[in-house]
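K.L.:
Please work out how this folds:
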Amino acid sequence: MKISGANVLVTGANRGLGRQFALSLLERGAAKVYAAARRPSTIDIPGVTPLQLDITDQASVEAAAAAAPDVTILINNAGISTMTNLLDADLAGIRSELDTHFWGTLAVTRAFAPQLADGAILNVLSALSWFAYEGAGAYHVAKAAEWALTNSVRLELAKQGTLVTGLHLGAADTDMMSWYEGDKTAPADIINAALDGLEANKIEVVADQWSAHVKSTLSNNPTTFYADTVVGS
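P.N.:
Reported below is the predicted structural model:
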């Protein structure tokens, strides 16, 4: 998989990781970068092609696919975080997370998949695909669903030669994580790892130490990981 010369679409490209994806893709010689956002007027990156796209609106998704028929690499980056739990939060917020991370990602993938033979899809996931965190139950569930989606569509698209890669990361230094006071990774470092992995035909990129740590615990007794929070531990 080569970035140089490729036509790439990035969802949620107006800020954070999406904006860095667009910048890094241009630096690596992508022939065209579609920078998609609900409000394309917020795209401020010279050299990209702004594209209106609300991934939770089917008509918007279909219009974007029609407007960008030459895409060879799709980066599903658009996301939200409502910072809500499951039992006491407004159900509308929980549904919005699933509508974005699962249903939205699926809608965009379905719309662009026919033109991605011998191309690639990269889904921006999270270390929270693999563990629960107090205050982020909805995000955990939505990202776990998106991880499962990634694994499933990888099998379905293998017959047309489409590489499907999942990117897992912990805390990145973006607006979405501005509240977090722990260590955060520079967006450029996350994106470089992601694009290096894509060009190496990897189906999974674990972009930082925290994600690697979480993944390494998955085969262990979960009580060990949740020692400070699990009742009876």
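
K.L.:
CA atoms for contacts and neighbours, from now on please.
P.N.:
Fine.

K.L.:
which parts of the helix or strand harbouring Asp196 are buried?
P.N.:
For Asp196, the element it lies in under DSSP states H and E is helix 187-199. Burial within helix 187-199, assessed by neighbour count using 16 or more other CA atoms under 10 Å, is assigned to Pro187, Ala188, Ile190, Ile191, Asn192, Ala193, Ala194, Leu195, Gly197, Leu198.

K.L.:
mind checking how far the second one is from Gly18?
P.N.:
Going back to what we said before, that points to Ala188. Between Ala188 and Gly18 the computed distance is 11 Å (CA to CA, to the nearest Å).

K.L.:
overlap in contacts of the two?
P.N.:
By CA atoms under 8 Å, 6 or more residues apart in numbering, Ala188 and Gly18 have no common neighbours.

K.L.:
after the helix or strand hosting Ser96 comes which helix or strand?
P.N.:
Using DSSP H and E, Ser96 sits within helix 91-98. Note on helix 91-98: by DSSP H and E, the next helix or strand toward the C-terminus is helix 105-112.

K.L.:
One more, please, to line up against the first structure:
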Amino acid sequence: MDIKGSVALVTGSNRGLGRHFVAQLLSRGASKVYATARNPQAVDIPGAHVLPLDITDEQSVAAAAELASDVTLLVNNAGISTLQNLITGDPAKIRLEMETHFFGTLNVIRAFAPILKASGGDAGGGAIVNMLSALSFFSYDGANAYAAAKAAAWSLTNGVRVELADQRTLVTAVHAGSIDTDMMAGFDIPKHDPAVVVQTILNAIEENRLEVLIDDDSSRAKAAVAQDPSVFYPQTVIS
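P.N.:
Reported below is the predicted structural model:
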């Protein structure tokens, strides 16, 4: 996948990682970058082609796909965090997490997969980047709805990668711990520089990598999936 000359679309471009994706794609020579958001007035990145897009609304996704029919690189960045647990949390907010991270991401991929196939030519069917999380691999008391939705999105990513292999579409999963964005503003913990995170991701895309583990937290969490749950969750052991 070559960033230079590509036509990219980034969801959730109005802040955080999305803004960095758009800016860096432009600086690296993308011929066009569609910057999308539910509120397009909030996107103010020079050189970007701004489009309205609510990934949980199939009509909104279809309209964006019709306008951006030349996309070769899709970045699924839009997301939310409602800080809900599964047993005691607000069911509506838990559903919103799944509607956004799983069904919303799937809506966008389904709409743009044929476009990627058509625009790729002999070089292949473009690329899809799914922004996931270290929480794709483990549960966290206080944000279990987010973890469940990201785990579902991880499985989704593996599934669409298999389904799109014949059209030679690169599907890359990105897992990261804490990044210094608005979503993590209320947490007093070490955080990654979002500009560095995006640079790492774009480098990985140009190397055709299927998975990017941004930090040690993500690597350790993924390794723990193969262990007995008692190792990662000692508080759950009943004696």
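
K.L.:
I'd like the TM-score for the two structures, please.
P.N.:
The TM-score (TM-score structural alignment, normalised by the length of the first structure) is 0.97; 232 aligned residues with a CA RMSD of 1.0 Å.

K.L.:
what number of residues lie near the nearest residue to Asp182 of the second structure once chain neighbours are set aside?
P.N.:
Closest residue to Asp182 of the second structure apart from its sequence neighbours, by CA to CA, 6 or more residues apart in numbering: Gly16 at 6.4 Å. When neighbours are counted by other CA atoms under 10 Å, Gly16 of the second structure registers 18.

K.L.:
And the one 4 residues further on, by the same measure?
P.N.:
One way to gauge burial is a neighbour count; for His20 of the second structure, by other CA under 10 Å, it gives 20.

K.L.:
returning to what we had before: so which bit of the second structure is the helix holding Asp196 of the first structure matched to?
P.N.:
Residues 194-206 of the second structure are where helix 187-199 of the first structure lands when matched by TM-score structural alignment.

K.L.:
And for stretch 212-226 of the first structure?
P.N.:
Going by TM-score structural alignment, stretch 212-226 of the first structure sits over residues 219-233 in the second structure.

K.L.:
Please report how far the closest residue to Leu116 of the first structure other than its chain neighbours lies from Ala227 of the first structure.
P.N.:
Of all residues beyond its chain neighbours, the one nearest Leu116 of the first structure is Thr72 (5.4 Å), with distances taken as CA to CA, 6+ apart. Between Thr72 of the first structure and Ala227 of the first structure the distance is 45 Å, computed by CA to CA.

K.L.:
Ala31 of the first structure too?
P.N.:
On the measure of CA to CA, Ala31 of the first structure and Ala227 of the first structure end up 49 Å apart.

K.L.:
Between the two, which is the more surrounded one?
P.N.:
Ala31 (15 against 11).

K.L.:
Which element, helix or strand, includes the closest residue to the more buried one other than its chain neighbours?
P.N.:
Closest residue to Ala31 of the first structure apart from its sequence neighbours, by CA to CA, 6+ apart: Gly5 at 4.5 Å. For Gly5 of the first structure, there is no helix or strand it lies in under DSSP H and E.

K.L.:
Would you confirm that Val198 of the second structure contacts Arg19?
P.N.:
No - contact criterion CA atoms under 8 Å: Val198 of the second structure and Arg19 do not qualify, at 9.9 Å.

K.L.:
Report the contact partners of Glu207 of the second structure.
P.N.:
When contacts are counted by CA under 8 Å, 6+ apart, Glu207 of the second structure touches Met1.

K.L.:
Now with 7 Å, please.
P.N.:
For Glu207 of the second structure, the contact set (CA atoms under 7 Å, 6 or more residues apart in numbering) is empty.

K.L.:
distance of the residue positioned nearest the centre of the first structure from Asp90 of the first structure?
P.N.:
The centroid of the first structure falls nearest to Val124 when counting by CA atoms, centre = their mean (1.9 Å). Separation of Val124 of the first structure from Asp90 of the first structure (CA to CA): 25 Å.

K.L.:
One more: Val33 of the first structure?
P.N.:
Distance of Val33 of the first structure to Asp90 of the first structure, given as CA to CA: 37 Å.

K.L.:
One more: Leu128 of the first structure?
P.N.:
Remark: distance between Leu128 of the first structure and Asp90 of the first structure (CA to CA) = 21 Å.

K.L.:
Between those two, which is the more surrounded one?
P.N.:
Leu128 (23 against 11).

K.L.:
And the more buried one, what's its match in the second structure?
P.N.:
When the second structure is aligned by TM-score structural alignment, Leu128 of the first structure is paired with Leu135.

K.L.:
OK, contacts around the closest residue to that match other than its chain neighbours?
P.N.:
Distances taken as CA to CA, 6+ apart place Ala147 nearest to Leu135 of the second structure, at 4.9 Å, with adjacent residues excluded. The neighbours of Ala147 of the second structure, taking CA under 7 Å, 6+ apart as the test, are Leu135, Ser136, Phe138, Ser139, Tyr140.

K.L.:
so when I look at Ala147 of the second structure, I'm seeing a strand, right?
P.N.:
No - Ala147 of the second structure: not assigned to a strand; according to DSSP: H, G, I helix; E, B strand; the rest coil it is helix.

K.L.:
What lines up with it in the first structure?
P.N.:
Match for Ala147 of the second structure (TM-score structural alignment): His140.

K.L.:
Next one: its match relative to Val33 of the first structure, how far apart?
P.N.:
His140 of the first structure sits at a distance of 30 Å from Val33 of the first structure (criterion: CA to CA).

K.L.:
Then Lys202 of the first structure?
P.N.:
From Lys202 of the first structure across to Val33 of the first structure, the span is 22 Å (CA to CA).
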